[in-house]
Each structure stands twice: as structure tokens, then as C-alpha cells.
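Undergrad: Model the following, please.
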Amino acid sequence: MFEDVPPVPDGAVLDTVFRQTDVGVHVLDRKLRLVRVTGAGLVTGSVAEHLLGRPAAEAYRIFGVEVREDALREVLDGGPPLRDVLVRGRPPHETGPEHVYSVSVYPLIAPEADGAQAPPIGLVATVRDVTQRILAEQRLGLLYQARERIGRTLDVERTAHELVEVTVPGFAGSVVVALTDAVLRGKPPELRRAGETPLLRCAAVGGSGAVHADGPLPEPGAVLLPGLFGERLPEGPELVPAGPDVRLVAPLAVRGQLLGAVAFRRPPGADPYTEDDLALAEGVTAHTATCLENALRFTREHIVMTALQSWPLRPEGETRHAVEVAQRHRPGGTGAGSWFDVIPLPGARVALVVGQVERPGLSSVATMGRLRTAVYSLATLDLSPHELLARLHTVTQRLAREQGPAHDPDEPAASCTIAVHDPVTGRLEIARAGSSLCVAVRPDGSLDADLVEEGPLLGGDGPPFACASHRLPEGTTLCLASSERAGGGPSEARIAAALALPGRGPHPMADDLAALLAPERVLLVARTLRLPAGDIAEWEVPAELSAVAPVRHAAEERVRRWGLGVDPLTVELIVSELITNAVRHGAPPVALRLLRGDATLTVEVRDGAATAPHLRHAKAGDEGGRGLHICATLSDAWGVRYAAEGKTVWAEIALDAPAP
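TA: Reported below is the predicted structural model:
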């Protein structure tokens, strides 16, 4: 059994509530007059005695608090209590900042003898000073806003403006953000040196009123030292006197590197900065400095990526007999690693290349440059498009192994489409790795979006890659573009609308299509041409040595008739050696073809054998074995390309003067 517990006197409880707690207790009668005030809060001491008996609205107006009598009467008439209503006020004769009070209002009910519920005889309001809690919540809210809103863009000046937008007007009436001259120029920030302050220029301003004690807000670009930030830049957030007012100055630094500084100033009459504000400023400026460093690093990488991706365009004169080309690159700043190329090939042919490394970034742009170089080098081997992609796949895998461990999910992977157009026959050989835009519009306006199927990515599953062969009429418009990973590319209808007008040139067509592509994509629009018949000479050669001389003399005569800037005897000797090799070591049918270009004359000998000719170095007493050596000596370039029906050995001779 518990011992009897003596009852606590009601007077002791009331005395504790009214006199010894940090909660103010205000009692109102049914006419909403203030009848008792005690404890902490707005009304204390002699002020309380002076206000007793006055209506609540009149009594609290002295403290700058407007009382809603309708809300109080609603509680008095049986409505729900008011809980945690925040009001602002200042005790009389106090010159400091306003206080924030949490007010709760409850009905005051006197107990009946029989326990029955009686109507309220008044109201009891509890008042607690929550100024510090509200200020802490505001500081946390400002810090949260800073982390959410500052650094959304990887732009140095925009980040400075975001700092101003976040801190005005909640933290300061006016703000000036200055950055070092090196940062504004996109250069790496310098390490801070004791006693030294680098050149600071205004990057962003906001708010109203004078930041200088005797002048207006500075203009962007203005030099701000000495003066605005004091004679020396503080090591951390610091209060700096500025005439009758005080500024809060904080450096923008990260890992010992100074990027800039910021000056906060509150308008006259506002609450002065406190130690808690210095801590808040340190958190905001530290986050801003990190964002500025990220933006600066991105800017430097963007400059490098732009330089890497700004490849020189091929001179249009090199391929003007094969295609009319329009090339477009829609920049976006992400460095997607997209590239295109127009590569002239022997025999007046041209290779159209469009590719893209799958992930954006500086490493992808670097990989793109290496793959583009590899494509250009492999194209000189006269490989068919699908064989070229197979070798490019090996190069991509080697690059992946160099960049990371085996089976890395982020290893380089790329898409690439290669199309080779022959203006003599009108044949188009095309192969594709990955997905990309690849369509053809014929002169009658018909659209062919199935030139070739999609193949595996380079560096992924590997060959075989999809390939196809088409014979296109002159005037067909080809459209090749790098892949659209997000949202898909333009529809076939919009492509047809841009390409199906034969009277328009490739450049206006490319302008229309480029507007439909996503940023960081490249586009090639090429209209196919045929080599004029007057620039082609062909002879069928019987598979016997006696046929070499007549064909050799016919080729010499044609070169003389064309009036080219080349020695006809040189052409005669090259033709003689190539045909002799084809008759002796090849297989019928054998044919000779001369192609007249602006800067070169191409000699091609085709036969039905797939045997590979190779350059030999004959001994002094040998009667043969010098044919290819003679051709290599007299010509500027020579090579061999293979087809299903045999091979073609070619030699190019540079012209001393342009063709008439």
C-alpha cells in the first residue's frame, strides 16, 4: 500500500506558473480586458501594472502587436484554442531588434461544485520568446536555399548572381560579389599569400542603398580594392566598419585558393550582424566558392573540349566532283564527342563519316579525336566500309583497355556510319555501327530510311557490322547525323520536308535539319554527283601481252588531247607496267581507266584476280620485278583496292597545272 501523499497547495502551483517560469501568462476577462500579467514575455514589471484593466487591443498596441479581437472572441465562445501563433513586438524603452513571440490562447473555465461544465469566464494567453529559435530556423533555411539555388549552372558569373539572389533581402539589403581577375578570365585561381590581395572586379551586385559609405553600388567590372573590402581582405567572415554602418565581408576561397570576396550590408535601422550571422556567411560563401571552382573547372574543360571538337573542315574542292556537301555542328557545351568527316579517296570517290562517342565529357572528346584520326588513316588503305569498322572496333577496344580495367561498364563505346560514294558508277557502299540518322532522298522525292540496318557499337559486341550497297541516281541527297540518345531524332516526315525539294541546295537543307537535332550533334548533307563523261577514258584489254602497246599508246594520246600538265611519257610508262602486271599475274577481264581531276590524273587497272601485288626490289641482273617500283617512283601515290570480282591497282599523278 502506498502512503498517503499530501496534496500540493493550489497557491504554490499558481505562484510557480505566474512568477517563476519563462512563460508569460496573460489573463483576459470576458470583455477582453487585461486583468493579470505575470512571468516572462512582453509585459513585465511596472508596465504590467500600468496596463491592467485596458482592452487587449489597446494594451498590446504599445508593443507594436496588433490583436485580432475576432479570433479571441471565437475562443471565448467555445471555439478551438489558438496555438503557437507567432507575433512580433518590442518591450517599451527597448532599442534592440524586434522579438518574436509564440502565443497560445485557451479558455479560462471556473470549476463548478457539482463538476458541471461552466462557460468560460475569460481567456488565458501564454507567451514565450522564441526569437532565437526563429532566427536559427531562418539561418538554416537560408543555408538550405543557398545549397539548392547556388551552383545550378556551371557558369562563374551566373553563380555570383545566384549568391546575390539568395541573400537579398533575407540576409542583406545589398550585396556585392567580386571575383579575381584570373577567375573572370577562366584561369586557375592563385594561392593566397599573406598580406597580398589580388585584383578583384565586381561580378554581381544586388539590393538597394549605398554599399560604400559615400557612394552607390559599384558597376559590374569595376575594380573594388582597396575600399569596399577594407585595406586588407580578411581570412574569414569579418565585420568591417563603413562609416556609421558595418559591413560583413567574407572571402570566397577553397583549399587555400582565393576566387573572390563578397560584402553584405543591411539597410539603416535593421538588426546588426551577430556572431551567428558570421557563421552563416561562412557556410554560404564556402558553398559558393566550391560552386565557383566547379564552374571554373568546367569552363576550362569546355575550352579544351571546344578546341578538340572544332576540327578543320575538308576543302570542298577536293570532293566537288563527287558530292556537294553541307556540314553542321550544333554545339551544346557538354562535349558529346561527335564528329563528321569528308575524306577524298582514290578514283574520285569520297567517304562520308559520322560518329559519336556514347558518353559526354572531356575523355570522350579526346577519344573522339583518336577515333577520327584512326578512321582517316584506315580510309587510305582502300578498305570497304564494313572492314574499316571492324578495324576501328579493335582500336576502340584498345582505347578502352588503356583507360580502365577490363570489363569496365564505362569503357569507351562509339557509333559510326561510313558511306563511300563512287561518282563514276553512282554506287554507294555503306556500313553502320550503332544507331544514327541515315536516310536518302532521291530526285523524285522518295525517301529511303532503310539504307542499312543498325549494327553493334564499336567497342561493344563487335563485328560483323551491318553493310549495304546501293546504286543511286545523280542528285540523290544523303543525310547522315550522329545518334539521338534522348527523345529520339526528327521524324521521317520532317526529314523528307527538309530534303525533298531538289531545287534547294544542301546548305539550306542542312540549316533546316540542324534546327531539329539535339545539341552536340553533327550533320552531313551530301548531294551525289556523277563525274562528267569527258573526264573518263576506259579501255578493255585482252589478256595477252601484245595488247599492252596499243592500249599504252591510246592512253598517251588521250592525255595529250586533254592537255594536262603532266608528261605523257610518264603516263605511258605507268600504264605499261600496270597492264603488264595484270596480264601476267592477274586474271581476265582486264580494263584500263583514266580519270581526269582538277589536281591529279588517276590511272586504274582492274583485273579479276584477288592476288595482292607487292613492291619488290629486283637484283641487278633480274629482267623483271621492277614494275611497281617504277610506278611508285613516277607517281605521287599508288595502292590497291579489292572488290568481290577482283582488284583495282591505281596510281595518282599530280598535275603541274590545273586542267582546262
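
Undergrad: Going by C-alpha atoms from here, please, whenever you check contacts or count neighbours.
TA: Will do.

Undergrad: R398: what's it in contact with?
TA: For R398, no contacting residues are found, by Cα atoms under 8 Å, 6 or more residues apart in numbering.

Undergrad: Can you verify it is assigned to a helix?
TA: Yes: R398: assigned to a helix according to DSSP: H, G, I helix; E, B strand; the rest coil.

Undergrad: Residue nearest the middle of the protein, spatially speaking?
TA: When Cα atoms, centre = their mean is applied to the chain, the residue found nearest the centroid is T334 (2.9 Å).

Undergrad: That residue is in contact with V365, isn't it?
TA: No: in this structure T334 lies outside contact range of V365 using Cα atoms under 8 Å: 9.7 Å.

Undergrad: Here is a second sequence; please produce its structure as well for comparison:
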Amino acid sequence: MSGSKDVELAPGAAAPGPVPATPGPGPAPSPGPAAPDPDAPGGPDTPGPAAAPGPDDAALWGEAVLESVFTQAAVGLHVLDTELRVVRVNTVAVGIRGLPADQLVGRPAAEAYAPAGVSVDEDVLRTVLATGRPVLDRRVTGRPLADPRTEHVFSASVYRLQDAAGRVLGVVITSTDITERERAQARLRLLQDAHESIGSSLDVERTARELVDLTLPRFADSVVVALTDTVLRGREPGLRSRNPAPLLRCAAAGRTEAGPPVPQPGTALLPGIFGATLPPRAVLIPCEEEDGTTGTRLVAPLTVRGQIFGVVAFQRAPGAEPYGGHDTQLVEGLADRTATCLENALRFTREHVIMTALQSWPLRQEEATQRAVDVAQRHLPGGSGAGAWFDVVPLPGARVALVVGQVEHAGLSAVATMSRLRTAVHSLTTLDLDPHELLARLHATTLRLAAEHANGSGTDRPTAGCTVAVHDPVDGRLDIARAGTSLLVVVRPDGSTDTHPVDEGPLLGSGGPPFACATHHLPEGSTLCMVSPGTSEDGHPGTRELLGALGRPDRGVEAMADAVEGLLAPDRVVLLARTRHLPPSELAEWTLPFDFSAADTARTCVEECLRRWNHPADPFTATLVASELVTNAVRYGAAPITLRLITDSATGLICEVGDAGQAAPHLRHARAVDEGGRGLLICATLAENWGVRYTGEGKTVWAELGERD
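TA: Next comes the predicted model:
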């Protein structure tokens, strides 16, 4: 018989029925029972039981068994002689159903079985004749004339026949129709392959394409997967009960050469090939073939918990075997798997859009020119939602705060936590806190977020690493505080580097203050490299590679940022800042006596400085604010007192008065009869903004003045 081959899935068919016994050469019929003896008791008219063969009548037993097998066995039997001609077949004759007996007996096997689509492998048969070694369970396929649209699968075994003297008589072939078993196994293999191949990516269109690739041509000659317009736009799918005929668009389609035509991807498919409305489950829908005949299309909805994602339609080529009940069950399994993967892909798509929007929000900020530093920033999103961020926040006194952080445990919740922490950073910087104090307040915020997580979704408690550096361009002072293990390197203009400018500290939300802090005075042109913390898998680049990327401080910060970015994994941010110092044309500072005459001295200094700078600020307003701040310092502060003027852009002016006292200035509204108490109120009224910051040596009260009206 033909060689073994892989059997593709085909619907089940009824087991072949028996055919009449085929006469032909073979063992002589066994003799009947002996004639009754007329002299025996009972006489000739009294029938008696036939005498059974005795145990020594082996030939009679063999003939009886052989006849019973050929007439009653459910296994097909085919007897061939040494010339491979058909000698006899039994009544079942599974492999030749529909062939007349007179077209089989006496003809070569290859010729006799050809009309049934069976290819006889004569080499195998001759090998069995020559060696006597049987061939067992060989797969054979064919299309019997009684069922030409269905390909049947048989398990055939070949044995050599020989007589008692050892003479070879031919071969006998047994065949069993295993079509249903093979199809059941093929259905299981298809479902298993669906679980392995569908849903390999979190993309709805690719998931639809995977369903087409899996089932074509194993199960259909034409496959169309349509998704609702809502799903393709990344929105929440609608309920099937509310819209039984949604707008559908072809997401993926395919066909064999013989398969019916399919629409192009993107084509709008108002329920047509899928029926007037979407079916509640897999159903067979009549359809008209190209030749005008009527066929069937197997349609199944793609739904999860009542939400409709789309629909799939399978169709076979004209003339092929139609779909049956087992196919409907199989398609429901395929549709369930595909719909689940579509739900996961849609959820990921929506979360990815949200994460990308939230992640890019703080990272795509406008690059405002800072007088304190020149900055370069890099971020290569990796799609995992790492929750990394950086900020460059202007502070009073021409100072700037540089912030880099990253939330642990990537994901949508991490990005949301990052956004809330960044908002907290911006709020805390308005208090003009020292970096370590800012981290302490940010740690308290992180703990509150952790408490919300514990009471809500129960996910991992949020923790974060964060580094805050404040640079003062007046004297080059750099105050740093660090929580976690972010990457931090300082490169000076002469090429010397400091790879450990501050110790590592505990994470925000885990451990708490005190956080590691340090103070440095950097020469102008120094470069500060800050990189968000990496995961354990990412790690940090080697010190040698990093120093190589940061070498040559004569390069611009943009070129250095490009070199550092190439060493890091995606989802990490890089912030490089090159320090600047304020020139004498933008800064003036005086030490004033600790008495009330200092107010007159302050007015004189301010007037002369504005005239020397040719500054557009109103001299009256500037001198009044300066004198009131100095008076307040003398009355409530401690020596020494310093006055500082800083030009803020082309038109702005910053007036700062520092003293050694720690008493907080208090803004109050004096009564009409009060002789004092109006100094800070005057400053707050005339200035665009004002405030106070504390240092280890005392405090500084500042006011920002704009151009005269």
C-alpha cells in the first residue's frame, strides 16, 4: 500500500459499510456434514444435530475460521498472490468501498485500487514477500468512490502467506479505517498549536493574522478575520447585546489558490459574509459559490464576557467536503482563544498608550535656557513603563534644581506613581528646601502613595530612587542628596572625574531619612552626569566605559549625552548639566552695617548699580524694596547683613538680603494707627514674587522685580 504521510484535518464521515462477499480463488469450501444413515435411530425423516469437527480436524477448523473472518470481521482483508494480483477480499473491504468485486479480483493491486485513490507501494509488498517480516500500522490515504469528497485514512499491515510446507503463496493486507481517530487527533493538534502560536504579540492586528496563518490551509481554503472599528482604534469593545451588527473592518484574510476570494485588510465589512447580525455562537451560514452552487461558511464571533471584539469566517473550496458538527466545536475553541488574546492585546495597547503619554509628559518638556547650567537630556522609551523622569527646575537667585528618579517595578502603576512624585517635586521646590530636606518630604509622599496602594489594588508598595542637585551660579556651590543607587558622575574642566560625589541612600518609601547628602564647589564648565537607576537586569555600565563616554570635557553636553545614552538600556533617562557662573555684569553684592543706617546705604548701592548696568528696572521700586528688606533684617535678624542684586534675564531683577538670624519673616497687615509693620507688605505689593530660604548660616529674603510699567 502507499507510504505513510501526514494527514491534514478533515471533517468526520460515517464508517464505510460492508460490501457483499467476493468469490474468487482461495481455499476449497469445507465439506458439509455427512449424509444421515437411514439405519440410524430416528430414521431419515428425523433430523439430528450436525457433528462438529473433532480436535484433530485442524484443516476443518482453519477453513471455518478463515471463512468466518472473511464474512464477519470488521477489518478489511485483501489477499494478493506472489504477482501482487488481487485473489480475494472480505465482505467489509474497507479500502475499496464502492468498487465492484469483478473489477478487483485477478487484477494487479496497483491497478485495482487506483480508482479509490489508493497508491500501492509495490516495493513494500515485495519486501514482505522476500523477507517474511511484516509491515505494521502503515498509514494509507484514499478517496473511495462512494465518498469521493472525503479523504479517508487507513491503518494497513502486510503479512506473508505460506503453506504448511513453507511455500510462499502471497501476502494478506489488513486495513482499518482510522479517519475519525486521525481527525480527532488533528483537531487536538490544531487547538494546541493555537495556544502556542496565537497571541505571541500584544497587537490586535497581528493576533488576527496569526489565526489566519494557523488555519490556512489546514482547516479552510478561505479565512477572514474582522474586528470591530472600536477595537481597531484601541478603545473599549462594546457589548454584543447592545449592538448585534457593529461596524467591522477586515483585520486579516487569506486564501488558497482554490479558495473563495477575500476582502483586503481595512475594508469595512458591515455584517454580510457573517450574516445579517453577528451570531451568538459558531454557526453554518449558506453561501453562494462562484459557480452558482450553494455552499456553507462557518462563522464564529470573537467575544469575551459579552464584549464583542470581532468575528471570523472559514470557507472551503467549491467541491470540498462541507463542515460538520466537530468543526463547529473546534472553531468555538479557536475563537475563544483568539478573543482572549485580543482582549489581552487591547488592554496592553490601551495601557501602552497611557504609559507612553505619562512617561513622555515630563521628558518632553521645553528646554528653557538656564543661566545656571547648560543641559542635555536623553530618553529612549522601551515600552515597559519604567517610571523614570528628570526635571530641571529654576529656583530663586538664578539657581537651578536638577532631579533624576525612577520608580521601582515597571508598569502602568509605576508611571502613574512617577507622575505624582514629579508633581510633588515641583510643589516642594517652591519651598526652596535643601536637597536632603526635599527628599525627606518626598519620602513622606511616597509612603502616603504606598498606603493608598495597600488599601486599593494591593499591588507592590511603590518605592523610588531619586537624586536632587541644586547648583548656585553665584559661587559654584552644588548641594546633592541621593535616595537609591542612581548613576552620578562629576567631570571637571581639567578632565578629572568624581565617580562618587555622594553616598547612596535608602529608597523613597523604604527606609527613610536621613538621606545621603554632600556639598561641592565646582569650577565653571564642570559637567554633572545624572542617570536614572537601572533594574537588576540592566545594571550600570562599567566605570571605564562611562568615563570614556564622559571624557574630553571640551565637547558639548549634547555630544556627551549621546555617548552616555549608547551605554544604557532602554527606559532610562540621562541628564547632563554643564555649570555656569554669573559674570560681574550680572551680579553685585555688598556687606552692610548692622544698624538702621544700612537702609540708606542699600538705596545708594542699588541706584548706582542700576545706573551702571543700564537696567530697565524702576529705580524707585528697587530702592524701596531693598531698603525695606534691609530694615527688616536689622530689626529682626542678626549680623552680618548682605545685599545682593542679580539681573534676571534682560528686564528682571532679583534683590536678596541675607542675615544670620533664623526668625521667619511674617507678612501682616498693619493698622492705620501703627507706625511700622508694613515693610514686607510693601515688598509683596511691589514685587512679582518674594520668599525666604534658610541655610546653615541664617536666612535670605528675596524679591523678584519686573520692568517698570
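
Undergrad: so what number do they get for TM-score?
TA: Remark: TM-score between the superposed chains equals 0.88 [TM-score structural alignment, normalised by the length of the first structure]; 643 aligned residues with a Cα RMSD of 3.1 Å.

Undergrad: So what does the residue nearest to the centre of the first structure match up with in the second structure?
TA: Using TM-score structural alignment, the partner of T334 of the first structure in the second structure is S384.

Undergrad: secondary structure class for its match?
TA: coil.

Undergrad: List the contacts of it.
TA: Counted by Cα under 8 Å, 6+ apart, S384 of the second structure has contacts 410-411, 571.

Undergrad: so where is stretch 394-407 of the second structure in the first structure?
TA: Stretch 394-407 of the second structure corresponds to residues 344-357 in the first structure, going by TM-score structural alignment.

Undergrad: end-to-end on that stretch?
TA: Counting by Cα to Cα, to the nearest Å, you get 24 Å between the two ends of stretch 344-357 of the first structure.

Undergrad: And whichever helix in the second structure runs longest, what does it pack against?
TA: For the second structure, the longest helix by residue count, based on DSSP state H, is helix 325-363. Judged by 3 or more Cα pairs under 8 Å, 6 or more residues apart in numbering; DSSP states H and E, helix 325-363 of the second structure is in contact with helix 179-197, helix 204-215, strand 294-304, strand 307-315, strand 388-394, helix 412-429.

Undergrad: could you redo the last one with a cut-off of 6 Å?
TA: Judged by 3 or more Cα pairs under 6 Å, 6 or more residues apart in numbering; DSSP states H and E, the packing partners of helix 325-363 of the second structure are strand 294-304.

Undergrad: From the rest of the structure, what touches the strand it packs on?
TA: Outside strand 294-304 of the second structure, the residues that touch it by Cα atoms under 6 Å, 6 or more residues apart in numbering are 281-288, 309-315, 335, 339.

Undergrad: what about P234 of the first structure, distance to A599 of the first structure?
TA: 69 Å.

Undergrad: P217 of the second structure: neighbouring residues, count only.
TA: 18 (other Cα atoms under 10 Å).

Undergrad: Counterpart of it over in the first structure?
TA: By TM-score structural alignment, P217 of the second structure lines up with P169.

Undergrad: repeat for H443 of the second structure
TA: Under the alignment by TM-score structural alignment, H443 of the second structure pairs with H393 in the first structure.

Undergrad: could you measure T367 of the first structure against G347 of the first structure, distance?
TA: Plainly put, T367 of the first structure is 31 Å away from G347 of the first structure if you go by Cα to Cα.

Undergrad: Would you indicate which residues of stretch 9-27 of the first structure are buried?
TA: Using 16 or more other Cα atoms under 10 Å as the burial criterion, the residues of stretch 9-27 of the first structure that qualify are 17-18, 23-27.
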